[in-house]
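1. Could you look at this predicted model? Sequence included:
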Amino acid sequence: MSKAKIAPSILSGDFADMANDWKKMLGNKPDWLHVDIMDGHFVPNLTIGPPIVKAVRKRIPKGEAFFDCHMMVQNPQQWVKPMADAGADQYTFHYEADGDVAETIKLIKENGMRVGLALKPGTPSSCLDEHINNVDMVLVMTVEPGFGGQKFKAEMMPKVQEVRALAPKLDIQVDGGVDASNVCSCADAGANVIVAGTGIYGAEEPAEAIKLMRAAVEKAIADRA
């Protein structure tokens, strides 16, 4: 099974000084930085795009941080090359978005990025059957995508278990309302990549929150070994 990875959702931080805020978060020793890209169409919110990611990447070279980009966009193929050029390491798009899933996966690989496939809460794990062997990660949303600060949906844990059963060695990510109070349930269900916004940024000691979450995932991995 893949290793534990903790990915702070960096859009929970300081928009006014983004590059320095991301650098500051790196001081807390996360594994990835989770970057939410929203187009105002697939979800109602609108956030940053490739030019901002590219500008921050100039300040934080590839060897210093893994940019885990969650593309909440209606036309995921449109943004593959711009995000690759901007310096994204992983491109996670939604199964529910417009376009051919297999072709989008192929395009992401051709542009040198890892492939993530995201599922909204209402989307069943059965949709993965023809794609799971072609992706690097599955993201099981534990809130409806589009806004931070939502309540964690514990009822998504059976879906995480289903995905883990399908792919014992795959990276499985959870995103939405995850914090110290529920990270163990995520890890026990089979998630090894934990995205947390306020669960890290709102902690008194973000580094300690990251360590706690990583320890929970590592314990769950060891218990399943």
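-> That came through, no problem. Numbers count the residues shown, from 1 in each chain.

2. switch to C-alpha atoms for all contacts and neighbour counts from now on
-> Will do.

3. For Lys153, give its distance to Arg57.
-> According to Cα to Cα, to the nearest Å, Lys153 and Arg57 sit 33 Å apart.

4. do the same with Val115
-> As for Val115, its distance to Arg57 is 19 Å (criterion: Cα to Cα).

5. List the buried residues of the longest helix belonging to the chain.
-> Longest helix in the chain by number of residues (criterion: DSSP state H): helix 206-224. When neighbours are counted by 16 or more other Cα atoms under 10 Å, the buried residues of helix 206-224 are found to be 206-207, 209-210, 212-218, 220-221.

6. my guess is Val183 meets Met213, correct?
-> Yes. Counting by Cα atoms under 8 Å, Met213 is a contact partner of Val183 at 6.3 Å.

7. Would you mind grabbing the residues shared as contacts by the two?
-> Shared contacts of Val183 and Met213, defined by Cα atoms under 8 Å, 6 or more residues apart in numbering, comprise Ile194.

8. One more to weigh against that first structure:
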Amino acid sequence: MTALRPLLIVPSVLPADFGRLSDEVKELVEAGVDRIQWDVMDGNFVPNLTFGPDVIAAARAATDTPFEAHLMIVEPDRFLGQYVDAGCELIIVHAEACPHLHRTLARIRDLGARSGVALNPHTPAHVVEHVLEETDLVLAMTVNPGFGGQAYIASVEPKIATLRRMIDDSGLPIELEVDGGITDTTIAGAAAAGADVFISGSWLYGHQAGKAAGVELLRAVAIESAGLS
């Protein structure tokens, strides 16, 4: 990893108060986050239900900070346009939910958004090998998706390192994101393995000194662990 690649801290709004999402978004922006992730769950691909596009659109006016939609849903192609229209600049789909992944990622770009592909913990890195040219971000899940507050799966770190090498070898400006159980301790292993975007939800919301202090701490540990300090 080089200093030319920024390390980004991105909160999941899954632990937020859903009754005041616009205010929650403003508070996250004031805390210094780099963008905001919306965990979209359909009760089918994962056993939970969360945000539809109208909910995200309602919060979009609260900030100019970029939104990313992590679509943990079956048949994501049916809904891509709705989440782009809701104001999400980055759309992440799961490789496991896309039988025609190349086409899905190309469609996201055609809609004017950046494309991302997520891999569940058990899904090998080589699944994305032949779609890197259509991909702006690869997300290595460090928990099984569907619920917040889960424990970080450290055994994913070798896969993160493999993805880092694949991306670097491609020469493409692809971000490598991790999501699940990211805290001030677990972020170290993910950063050392080569991740450069870090999703934090439960830990960040529960940080005793507040969200801004949590963002600062996560960023500092990631920079040090990546060898950029």
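-> Alright, I've got the coordinates. The model shown is predicted, which means the values in this text are computed figures rather than measured ones.

9. still on that earlier bit, so if I had to pick from Val115 and Arg57 of the first structure, which one is more boxed in?
-> A direct count of neighbours by other Cα atoms under 10 Å for Val115 of the first structure and Arg57 places Val115 higher, at 23 against 18.

10. Which helix or strand contains the more buried one?
-> Of the helices and strands defined by DSSP states H and E, Val115 of the first structure is found in strand 114-119.

11. Where do the helices of the first structure begin and end?
-> With DSSP H as the definition, the first structure shows helices at residue ranges 18-26, 50-59, 80-86, 101-110, 157-166, 183-189, 198-201, 206-224.

12. contacts for the third one?
-> Helix 80-86 of the first structure is contacted by residues 50-51, 53-55, 57, 91, 107-108, 111-113 when judged by Cα under 8 Å, 6+ apart.

13. Could you do the fourth one as well?
-> Contact with helix 101-110 of the first structure is made by 76-77, 80-81, 91, 95, 114-115, 131, 134-135, as judged by Cα under 8 Å, 6+ apart.

14. Can you tell me the closest non-neighbouring residue to Val178 of the first structure?
-> Counting by Cα to Cα, 6 or more residues apart in numbering, Val178 of the first structure lies nearest to Ala196, which is 5.4 Å off, once chain neighbours are set aside.

15. what about that neighbour, how many residues close to it?
-> A total of 28 residues lie near Ala196 of the first structure under the criterion other Cα under 10 Å.

16. what's the counterpart of it in the second structure?
-> Under the alignment (TM-score structural alignment), Ala196 of the first structure pairs with Ser200 of the second structure.

17. doesn't Thr183 make contact with its match?
-> Yes. The pair Ser200 of the second structure and Thr183 passes the contact test of Cα under 8 Å, sitting 6.9 Å apart.

18. distance of Met25 of the first structure from Val43 of the first structure?
-> 26 Å.

19. Check Ile52 of the first structure too.
-> For Ile52 of the first structure, the distance to Val43 of the first structure under the criterion Cα to Cα works out to 19 Å.

20. which of those two has more neighbours?
-> A direct count of neighbours by other Cα under 10 Å for Ile52 of the first structure and Val43 places Val43 higher, at 16 against 13.

21. who are the neighbours in contact with that one?
-> Under the criterion of Cα under 8 Å, 6+ apart, the neighbours of Val43 of the first structure are 72-73, 145-146.

22. Need the counterpart of it in the second structure.
-> When the two structures are superposed using TM-score structural alignment, Val43 of the first structure falls opposite Val46 in the second structure.

23. Could you tell me where stretch 120-138 of the first structure falls in the second structure?
-> Aligned by TM-score structural alignment, stretch 120-138 of the first structure falls on residues 120-138 of the second structure.

24. one step back: what's the average distance for the strand holding Val115 of the first structure when superposed on the second structure?
-> Strand 114-119 of the first structure, aligned to the second structure and superposed, deviates on average by 0.4 Å (mean Cα distance after the TM-score superposition for the first structure).

25. Now restrict the contacts of helix 80-86 of the first structure to buried residues only.
-> Those of the contacts of helix 80-86 of the first structure that meet the buried threshold are 50, 53-54, 57, 91, 107-108, 112-113, by 16+ other Cα under 10 Å.

26. Which pair of those residues spans the longest distance?
-> Farthest apart among these by Cα to Cα are Arg57 and Leu107. That separation is 21.7 Å.

27. Quick one: residues contacting the counterpart of Glu175 of the second structure in the first structure.
-> In the first structure, the residue matched to Glu175 of the second structure (TM-score structural alignment) is Asp171. Shown in contact with Asp171 of the first structure (Cα under 8 Å, 6+ apart): 1-2, 136-138, 191-193.
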